[in-house]
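K.L.:
Next one to model:
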Amino acid sequence: MSTKLDIYTTKRRGRIANFLFTSICFLATITCVLMLLVLIWNIIIQGKGWLSWDFIERLPSRFPQKAGIKTALYGSIWLISLTALFSVPLGVGAAVYLEEYAPKSRWRKLIQLNISNLAGVPSIVYGILGLGLFVRALAFERSILSGALTLTLVVLPIIIMASQEALRAVPDSIRRSAYALGATRWQTVWYQVLPASLPGIMTGVILSLSRALGEAAPLLIVGAAAYVPFVPEKLSDEFTALPIQIFNWSARPQEDFHHLAAAGILVLLIVLVSMNAVAIFVRHKYGKKIRW
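P.N.:
Predicted structure coming up:
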């Protein structure tokens, strides 16, 4: 009888602990979401009067009424486009090799460990590496190319890990079925595994690029300017980016520049939400075509 009572007491304590832990997590989540909504609402209140098409088309200026975000917006578009061009093929290719081709060995474990460690390195460390490697050693100077390559270093480990998880999620039955029909390993990967894992890969890529879009520290290290009076047109041009322009305005003592910074944050949020919407669309579109 005492044994049954002990079991009942243990289960009851487990249910109580589970309920308390779930409640704490729920309250923490609600608190964070409410704080985020309050911050976004304050930004909207401060920046909505300054957000217009003229604000997007105007160049930076010392006068708030004439200042715009054109150079920073175009600089961010340049950076994200080049970062995607460099990081996506390298990241997805590395993930495919590690998951589908590389034999299980100590060398593979060492590489995987280093990739996991690199994903947690602060972005400013990559900025120092980009300064030494791209700006000085390779003599790319303080250009868009140096900034894009530095951001590539920031997001590459994340893309590799996200792509690996997406590849691992594909059932082995798909691979075995393709091999049974006479397909080679490359044909299996290209025509079966990659299409099945594409939604997860695209989600990881878009989220990684979203992080790169919001980075300021590595760009400041490699030489992004706070004031650029022209729109960049080639890889060797000087550049600025949305986070740097926002930081520059928020550091000014004039209240009008703070409103400009809020409007710039709204532009950055619109770009980020658009990128995430693309990831959701791709995941939904290709997810409907795949039936495991």
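K.L.:
contacts, neighbours, all on C-alpha from now
P.N.:
Will do.
K.L.:
helices or strands up against the strand or helix carrying residue 156?
P.N.:
Per DSSP states H and E: residue 156 is located in helix 144-168. When contacts are defined as 3 or more CA pairs under 8 Å, 6 or more residues apart in numbering; DSSP states H and E, helix 144-168 sits against helix 70-96, helix 106-118, helix 123-130, helix 194-213, helix 217-222.
K.L.:
Name the next helix or strand downstream of that helix, please.
P.N.:
Downstream of helix 144-168, the next assigned helix or strand under DSSP H and E is helix 172-180.
K.L.:
rewinding a little: what's the spacing between the helix holding residue 156 and its chain's center?
P.N.:
In terms of CA atoms, centre = their mean, to the nearest Å, the centre of helix 144-168 is found 9 Å from the chain centre.
K.L.:
about what we covered before: of the helices and strands packed on helix 144-168, which stretch is the most buried?
P.N.:
Of all the helices and strands packed on helix 144-168, helix 217-222 carries the top mean neighbour count, a mean of 23, counting by mean count of other CA atoms under 10 Å.
K.L.:
Let me see the residues that make contact with that helix.
P.N.:
By CA atoms under 8 Å, 6 or more residues apart in numbering, the surrounding residues in contact with helix 217-222 are 123-128, 130-131, 135, 142, 146-147, 150-151, 244.
K.L.:
quick revisit: now render the helices and strands packed on helix 144-168 as TSV, adding distance to residue 280.
P.N.:
Below are these laid out as TSV (distance: least, CA to CA, whole Å):
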stretch	distance to residue 280
helix 70-96	18
helix 106-118	25
helix 123-130	26
helix 194-213	7
helix 217-222	28
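K.L.:
Out of the ones you listed, which gets nearest to residue 276?
P.N.:
helix 194-213 (6.4 Å; CA to CA).
K.L.:
before we go on, could you also do this sequence so I can check it against the first one:
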Amino acid sequence: MANYERDETGKIVIPPLSKGRRAYDLLIKGFLYLAALITCALLVGLIGYIFYRGLPNITWELVSTAPSALKDTIGILPNLLNTLYIILISLLIVLPLGIGAAVYLTEYATNRRLVWLIEFTTETLTGIPSIIYGLVGMLFFVQFCNLQTSILAGALTLVVMILPTIVRTTQESLKTVPESYREGALGLGATKWYMIRTIILPSSIDGIVTGCILAVGRIVGESAALLFTAGIGSIIAKNIFAAMSRSGGTLSVMLYVYAFERGEFGVAFAIAAILMILVLCINFAAKLVNRKLKNKF
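P.N.:
Predicted structure coming up:
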């Protein structure tokens, strides 16, 4: 063990750094600040440019009506509703599956090889291009399951896409809970499920909410897979149950259609701005729910 000099009070005296080491530290710190600055500038610049081009094109008629070929008008209300429907359906299916799988892998599974295989599989699934998910979803959900091109087929395809993200983020969050929490609860006579429900899950709520935010971001921004499975329908359904069985284009799909097939770049930037606002609102709501849940538990 190295011998350090101590002052009269017994505290260790750290010798000053050499000029070369100080210059090296300043250089590294400068690179870190520069990287952070570039990242923030890119984010602010991207959001600012989208709002600059998109907000002037957002009108009440655009967001409150359906498109009409007879009146020669453009409206995105059906696409906005379809986006919300797909988000709701996907999360209602994927959250119980993903959180349940993560709890099993972390708390119940004893076969380490099986756990490693599942973790490797989920990590591999996160890297598969979305167009492949769309092709598989079209062959399985649309044709084999006979769901046709519909909101339900698109939502089920997205469930398969975002399930690995939910599983991995929840699993990593569960692993951060100290082992002493588990030992203390079990030592006091709590059952394993009671311990998981009242201690483990509330302690890992941050990671679960983060997984939800990542999942919503991918759902909102997905277009390639939904082109094959959900279609580009723009008819307002009476309710979510009627919409599940019919074709429906989301905002991201219609952004592609208006920009690259119809050349309506003003409408495309308006949809992009609405998507950004929608994502920011959902993220804010998720953070608010996270804070409420943490205060409750």
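K.L.:
Superposed, what's their TM-score?
P.N.:
Here the TM-score for the pair of chains, by TM-score structural alignment, normalised by the length of the first structure, is 0.86; 279 aligned residues with a CA RMSD of 2.5 Å.
K.L.:
which of the contacts of helix 217-222 of the first structure lies closest to residue 60 of the first structure?
P.N.:
Closest to residue 60 of the first structure, out of all of the contacts of helix 217-222 of the first structure and judged by CA to CA, is residue 244, at 12.3 Å.
K.L.:
on that earlier part again, onto which residues of the second structure does the helix holding residue 156 of the first structure map?
P.N.:
Mapped onto the second structure using TM-score structural alignment, helix 144-168 of the first structure spans residues 151-175.
K.L.:
circling back: among the contacts of helix 217-222 of the first structure, which one sits closest to residue 267 of the first structure?
P.N.:
Distance to residue 267 of the first structure across the contacts of helix 217-222 of the first structure (CA to CA) is lowest for residue 244, with 13.3 Å.
K.L.:
ok, now how distant is that closest one from residue 216 of the first structure?
P.N.:
From residue 244 of the first structure across to residue 216 of the first structure, the span is 6 Å (CA to CA, to the nearest Å).
K.L.:
what's the answer for residue 54 of the first structure, then?
P.N.:
For residue 54 of the first structure, the distance to residue 216 of the first structure equals 25 Å [CA to CA].
K.L.:
Tell me which of these two has more neighbours.
P.N.:
Neighbour count, other CA atoms under 10 Å: between residue 54 of the first structure and residue 216, residue 216 has more, with 21 against 14.
K.L.:
Skipping adjacent residues, who's closest to the counterpart of that one in the second structure in space?
P.N.:
Counting by TM-score structural alignment, residue 216 of the first structure corresponds to residue 223 in the second structure. Nearest residue to residue 223 of the second structure in three dimensions, chain neighbours excluded: residue 253, at 4.9 Å (CA to CA, 6 or more residues apart in numbering).
K.L.:
Need the counterpart of that neighbour in the first structure.
P.N.:
Aligned by TM-score structural alignment, residue 253 of the second structure pairs with residue 244 of the first structure.
K.L.:
Equivalent analysis for residue 210 of the second structure, please.
P.N.:
Residue 210 of the second structure maps onto residue 203 of the first structure when the alignment is built from TM-score structural alignment.
K.L.:
That match: what's it in contact with?
P.N.:
276, 279-280, 283.
K.L.:
Residue 77 of the first structure -> the second structure?
P.N.:
Under the alignment (TM-score structural alignment), residue 77 of the first structure pairs with residue 84 in the second structure.
K.L.:
State the distance from its match to residue 155 of the second structure.
P.N.:
Applying CA to CA to residue 84 of the second structure and residue 155 of the second structure gives a distance of 11 Å.
K.L.:
next one: residue 68 of the second structure
P.N.:
26 Å.
K.L.:
between the two, which one's more packed in?
P.N.:
Under the neighbour definition other CA under 10 Å, residue 68 of the second structure and residue 155 were set side by side, and residue 155 has more, 27 against 11.
K.L.:
my guess is that one meets residue 92, correct?
P.N.:
No. Between residue 155 of the second structure and residue 92 there is no contact under CA atoms under 8 Å: 10.1 Å.
K.L.:
Residue 38 of the second structure pairs with which position in the first structure?
P.N.:
Per TM-score structural alignment, the equivalent position to residue 38 of the second structure in the first structure is residue 31.
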